[in-house]
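**Q** okay, structure incoming, though there's no sequence with it:
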């Protein structure tokens, strides 16, 4: 599994063997079962996660008890309640496995340590963060400017594997439509 972490990092920066060994020592490898929670709303967020295998959903439960899918995360993606992770506060969202999942977890303390010690990792984290901000802004713009059908088609074109792996009820929540509307959009 460590080869997957190295390949992921080396998509952005190149590492010597000794550099990678040092970086690897800051991560933990964990396995979770389908429906397990990595983060519960209200808990302190201690880790961010690089998904090695599996699929996760980041959800927000509103005051009426309605669950909103904020994001999905599959192989080679990072996920957490990043606001709570970086501010070291309690989670406003929950992170749950949709499939059996393996991850590399990185504590906030180890994130800070790696960023301070390694200019290469600081650059890596900056590029990953920028990519995440761009994706988040694109999702917001999609909700502001696109119809439900256009959002559906964008998601299908960008992440066709999600449609094979995610139940339609969850896809509907992510797109901000009812299950019935999603059925109409997909026909």
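**A** Sure thing, it's come through. Just so you know, these numbers come straight off a predicted model, no measurement behind them.
**Q** C-alpha from now on. contacts and neighbour counts both.
**A** Fine.
**Q** so what's residue 29 closest to, chain neighbours aside?
**A** residue 104 (4.6 Å; CA to CA, 6 or more residues apart in numbering).
**Q** excluding its backbone neighbours, what's nearest the most centrally placed residue in the chain?
**A** For the chain, the residue nearest the mean C-alpha position is residue 79 (2.8 Å; CA atoms, centre = their mean). The shortest distance from residue 79 to any non-neighbouring residue, by CA to CA, 6+ apart, is to residue 49 (5.3 Å).
**Q** dropping in the other structure now:
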């Protein structure tokens, strides 16, 4: 499991064995079962989670009880409630497992300590955070400006592996369309 985390980090910064041991000492490994929550709304969300194995979803339930999928996270992806994590407040989002999942997590306190002591990791997290903001902007613009067919085609292009792993109802929620609309589009 450690090697997967190391490969993730070394896509951006190279580490010696000693440096990686130091980095790893700031993370904790944990396993979750399918349907188990990592984060629940109105509770603390003190960790940023790197997915080693498995699949998770981040979602919000509005006042009318409707579920809105914000993000999926599979192997080699990060997931958290950024507002809760960085501001040390209770979560707005829920994060649960769609499959049995293994993660490495890092608390905000450990992340801040690690970044203060190791410039390489400060750079790594800055690059990952920036990439996340860019992806979020693209997703919001897609929801605002693209037709449902275009959003579905983009999803298929960007995340082909998720099509066989995520129930269609969840993909529809992520795309902001009905399950019926998704079924019509996915038959083409």
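**A** Now that the structure is in, tell me what you want to look at. The shown structure was predicted, so the numbers you read here are calculated from the model rather than taken from an experiment.
**Q** related to what we said a few turns ago, trace the residue nearest to the centre of the first structure over to the second structure, please.
**A** Mapped onto the second structure by TM-score structural alignment, residue 79 of the first structure lines up with residue 79.
**Q** scan the first structure for its longest helix.
**A** Assignment by DSSP state H gives helix 119-145 as the longest helix of the first structure.
**Q** in the second structure, what residues pair with that one?
**A** Under TM-score structural alignment, helix 119-145 of the first structure corresponds to residues 119-145 of the second structure.
**Q** mean per-residue distance, that stretch versus the first structure.
**A** Compared with the first structure after the fit, stretch 119-145 of the second structure shows a mean deviation of 0.4 Å (mean CA distance after the TM-score superposition for the first structure).
**Q** and that stretch, what's buried?
**A** Neighbour-count burial for stretch 119-145 of the second structure flags 120-122, 124-125, 139, 142-143 (criterion: 16 or more other CA atoms under 10 Å).
**Q** cool, stretch 60-72 of the first structure as well?
**A** Within stretch 60-72 of the first structure, the residues that qualify as buried are 60, 68-72, counting by 16+ other CA under 10 Å.
**Q** what of stretch 149-168 of the second structure?
**A** Under 16+ other CA under 10 Å, the buried positions of stretch 149-168 of the second structure are 149, 151-152, 155, 162, 166, 168.
**Q** can you check stretch 180-187 of the first structure too?
**A** Using 16+ other CA under 10 Å as the test for burial, stretch 180-187 of the first structure gives residue 182.
**Q** repeat that for stretch 10-17 of the first structure.
**A** residue 15.
**Q** contacts for it, please.
**A** Stretch 10-17 of the first structure has contacts (CA atoms under 8 Å, 6 or more residues apart in numbering) with 120-121, 123-124, 127.
**Q** can I get the residues you listed in TSV with distance to residue 26 of the first structure?
**A** Shown next, in TSV, are these (distance: CA to CA, whole Å):
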residue	distance to residue 26 of the first structure
120	15
121	12
123	17
124	15
127	19
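**Q** quickly find the element holding residue 157 of the first structure.
**A** Element membership for residue 157 of the first structure (DSSP states H and E) is helix 148-158.
**Q** that's a helix at residue 50 of the first structure, yeah?
**A** No - according to DSSP: H, G, I helix; E, B strand; the rest coil, residue 50 of the first structure belongs to no helix; its state is strand.
**Q** contacting residues for it?
**A** Residue 50 of the first structure makes contact with 75-79, 103-105 under the criterion CA under 8 Å, 6+ apart.
**Q** can you map out the helices along the second structure?
**A** For the second structure, helices defined by DSSP H occupy the ranges 2-10, 17-24, 82-87, 108-117, 119-145, 148-158, 168-175, 179-186.
**Q** got the angle for the longest one vs helix 2-10?
**A** Counting by axes from the mean of the first three to the mean of the last three CA atoms, to 10 degrees, helix 119-145 of the second structure points 80 degrees away from the direction of helix 2-10.
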